[in-house]
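Asker: what follows is a predicted protein model with its sequence.
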Amino acid sequence: MIPLCIPEIKGNEWKYIKECLDTNWVSSSGKYVDLFEERFKNYIESSQAVVTMNGTSAIHLALRVLGIGEGDEVIVPSMTFIASVNPILYVGAEPVFVDVCKDTYVMDISKVESLITEKTKAIIPVHLYGNMVDMEPLIELAEKYNLYIIEDATEGLGSEYKMNDGIWKKAGTIGHIGCFSFNGNKLITTGGGGMLVTDNIDLGRKAKSLSTQAKVVEDNNAFFHDDIGYNFRMPNILAAMGLAQLENIEEYISAKKEHARVYDEMLKNIEGISLSKELKNEKRCFWLYALVIEDDFGKSRDELILEMKKNYIETRPFFQPIHKMKPYKDFRCGNLCVTEELALKGINLPSSVGLKKQEIYKVCQVIQNI
């Protein structure tokens, strides 16, 4: 089986984790928690970084530190993983679903303003499959209506966006807060884990406090809690793995980009296949290689998935529309025709960092034969 996306373990993971085991620093204290935060914020070029247990908790923290809660609305795409949306309800707010672009699969900024009301407090752009949301016009909207931007940059780690002033900024560092997941299939992994980044020192400090049960250690080592916090701490042993992964991130990004180049070259002339579009002002990390199976391909997307499975190739359909799922079907939304179309036609192909060129050839040959 050619897997969809599995982690690459090739650096200091064993060495750093063994040190945690040898020294008994396996829980939430230990040097690797601080090191991972420090090195990650340096890589991402952000002033603050806070490790969490997963990406969901990072988004939850972001909403909480920004004061978003009961009676507030947050605009978010319906085409995303559910973790982008669930935290909105965790804090008592309501999601408002916006459509995506046909050729990039990310939030359609032209459809955001019509959904803004006096209840709107934030927007969560999701850099889906490594494709960047067009952030400059989104920032203009946020400033016009005094809204927060929380980037779900999980799938965009390593992608970059060129601002109007010519400066390239990494995904997650453009809005007020950026959030990441380090699940096993992500560009870098800690097995399970996440990160919140921000340039606002006060927000960063508050997030760190809330993530560790809002715990204050007094002079006699007693614990005092000055707020209602969460147990969102990342254990030292996971941070050790994250640090080792981060040391190889540029190599991983280069591999993903090369995989995408080969895929593009082999698939671009097949009738009935639409490849994603890269904006002029973005550099994509190509976390998952994505394309759309059009009506004139000859088989449906789901028929293709079954044929690929018969050839021992793992694929995955695009995320299904959240606004059609039972817990969310009654929330406000715009016209989501593109989201619903892509949900029926979009497919992700094998995209592991360690994917071999001959495996890409096999995937593409099977598609050509079909």
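Answerer: Done, it's in. Numbers count the residues shown, from 1 in each chain.
Asker: hey, let's count contacts and neighbours off CA atoms from now on
Answerer: Will do.
Asker: any chance you could list what contacts stretch 108-120?
Answerer: 71-75, 96, 98-101, 134, 137-138, 141, 147, 333-334 (C-alpha atoms under 8 Å, 6 or more residues apart in numbering).
Asker: what subset of those is buried?
Answerer: Among the contacts of stretch 108-120, the ones that count as buried by 16 or more other C-alpha atoms under 10 Å are 72-75, 96, 98-101, 134, 138, 141, 147, 333.
Asker: picking that back up, among the contacts of stretch 108-120, which are in helices?
Answerer: The helices, defined by DSSP state H, take in P137, L138, L141 from these.
Asker: now do the contacts for the second one.
Answerer: Residues in contact with L138, defined by C-alpha under 8 Å, 6+ apart, are I109.
Asker: likewise the last one?
Answerer: Residues counted as contacts of L141 (C-alpha under 8 Å, 6+ apart) are E113, L147.
Asker: now with 7 Å, please.
Answerer: By C-alpha atoms under 7 Å, 6 or more residues apart in numbering, L141 lies in contact with nothing.
Asker: quick check: closest non-adjacent residue to F97.
Answerer: Distances taken as C-alpha to C-alpha, 6 or more residues apart in numbering place C333 nearest to F97, at 4.4 Å, with adjacent residues excluded.
Asker: from H225, how far off is that neighbour?
Answerer: Distance of C333 to H225, given as C-alpha to C-alpha, to the nearest Å: 39 Å.
Asker: try this one next to it:
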Amino acid sequence: MQFIDLKAQYAALRESIQVRMNAVLEHGQYIMGPEVAEMEAALAARVGVDHCISVASGTEALLIALMALDIGPGDEVITTPFTFAASAETIVLAGATPVFVDIEPDTCNIDAALIEAAITPRTRAIMPVSLYGQVADMAAINAIAAQHGLAVIEDAAQSFGATYQGRPSCGLSTFGATSFFPSKPLGCYGDGGALFTNDAALAQAAREIRVHGQSKRYHHSRIGVGGRMDTLQCAVVLAKLERFDWEIERRLALGDRYHQLLADLSLRRLVVRPDRDCVWAQYTVFVEQRAAVQAALQAAGIPTAIHYPIPLHHQPAYARFAPQEACPHAVRAAAQVLSLPMSADLSEADQDRIVAALRQAL
């Protein structure tokens, strides 16, 4: 069994992917070819924003957003410690300081009620992470940001395709940033990512930053990075968009089915708030004796993963930004979360097998 069944997805889309990739090989515009602008237009329309800027990865998306906002030394950015390192990594790379705020224990997203207390005169932005495919409480976060004159960058690496109060993830704040890493809800076959915004000036800044700060060829108007998304990867995303609506429907249905099948077991499940959905980049549960349960599932042929086993403020690279005892909900979640196989091509028979093995392991 595959943890994420990319082979089945490719089998369903093989012809479209090959046609798209062959077109790139024929025209030979491997950098900034026509598929780049085509993908950006399609994604901007899907999210409902004026601008989509494709970039080399989800990490580059976050870094370029921070750079476009001119966030740097002396500035602070509020984020969560319960996320992949890229969220805090980019803040540090920009020269700013990450300020960690604890999570909601039932969603694992940043607790908006704790953000205001973390704001200081040095705060420039808030970076919520839409973890596991569910958007954080963006209405509350945006309200706090507006009151204090702060930017909001949604780290939506795991939530492209999700909705919040009827609006798409990535189109809810100053910047939305997503990843097209192969395992994401919408993935390519390498690294890739995108930024979304309605602000024309920020969009222009991001476009310049991704090409080494060039406003025109060899005219460097700002500091930049080599942050372009390859044309071949954009071609893959365009092919995958053909059945993306179906994939989102399947993810929502499979997530609901997991919830129903696990309802009678003595383990906590993530809560999905009534004003949003979850595209289940990872279907994650909380397990007390995780190592033993994970070993039992492995013995039964069920692959699992842990997203994420160590909160960032317990990582050597980021420990200086918060005391060890900070963010207790994040610490507890890191010790208990366990992700089960999940993809749009997961069969109900395999899902039944997963749940039966989990029931036996517990």
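Answerer: Perfect, thanks for sending it. Here the structure is a predicted model, which is why all the values come from computation and not from measurement.
Asker: let me know whether the residue nearest to F97 of structure 1 touches V96 as I believe.
Answerer: Yes. The pair C333 of structure 1 / V96 is scored as a contact, 5.2 Å apart, by C-alpha atoms under 7 Å.
Asker: what segments of structure 2 are helices?
Answerer: Here structure 2 has its helices, by DSSP H, at 6-27, 34-47, 58-68, 86-93, 138-148, 200-209, 231-240, 244-261, 290-299, 328-336, 348-361.
Asker: the ones you listed: which one's closest to G176 of structure 2?
Answerer: Nearest to G176 of structure 2, of all the helices of structure 2, is helix 58-68, at 8.7 Å by C-alpha to C-alpha.
Asker: how much does the closest one stray from structure 1?
Answerer: Once fitted to structure 1, helix 58-68 of structure 2 is off its aligned match by 0.4 Å on average (mean C-alpha distance after the TM-score superposition for structure 1).
Asker: residue range for that helix in structure 1?
Answerer: Using TM-score structural alignment, helix 58-68 of structure 2 corresponds to residues 55-65 of structure 1.
Asker: likewise for stretch 336-356 of structure 2?
Answerer: Against structure 1, stretch 336-356 of structure 2 falls on residues 345-365 (TM-score structural alignment).
Asker: and if you look at stretch 231-249 of structure 2?
Answerer: With TM-score structural alignment as the criterion, stretch 231-249 of structure 2 aligns to 236-254.
Asker: so what touches that stretch?
Answerer: 11-13, 16-17, 20, 25-30, 32-33, 36, 158, 188-190, 285, 353.
Asker: for PyMOL, what selects the buried ones among the residues you listed?
Answerer: Entered in PyMOL, the line below selects the buried ones among the contacts of stretch 236-254 of structure 1, by 16+ other C-alpha under 10 Å:
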select buried, resi 12+13+16+17+20+25+26+28+30+32+33+36+158+188+189+190+285+353
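Asker: distance from the match of helix 58-68 of structure 2 to the middle of the chain?
Answerer: The gap between where stretch 55-65 of structure 1 is centred and where its chain is centred comes out at 13 Å by C-alpha atoms, centre = their mean, to the nearest Å.
Asker: hang on, the earlier thing: will you turn the helices of structure 2 into a markdown table that also has distance to V129 of structure 2?
Answerer: Below are the helices of structure 2 laid out as a markdown table (distance: least, C-alpha to C-alpha, whole Å):
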| stretch | distance to V129 of structure 2 |
| --- | --- |
| helix 6-27 | 24 |
| helix 34-47 | 17 |
| helix 58-68 | 11 |
| helix 86-93 | 8 |
| helix 138-148 | 10 |
| helix 200-209 | 20 |
| helix 231-240 | 22 |
| helix 244-261 | 19 |
| helix 290-299 | 24 |
| helix 328-336 | 13 |
| helix 348-361 | 27 |
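Asker: out of the ones you listed, deepest packed?
Answerer: Counting by mean count of other C-alpha atoms under 10 Å, helix 58-68 has the highest mean neighbour count of the helices of structure 2, with a mean of 27.
Asker: now do it against helix 86-93: the angle between them, please.
Answerer: Here helix 58-68 of structure 2 runs at 40 degrees with respect to helix 86-93, directions being taken by axes from the mean of the first three to the mean of the last three C-alpha atoms, to 10 degrees.
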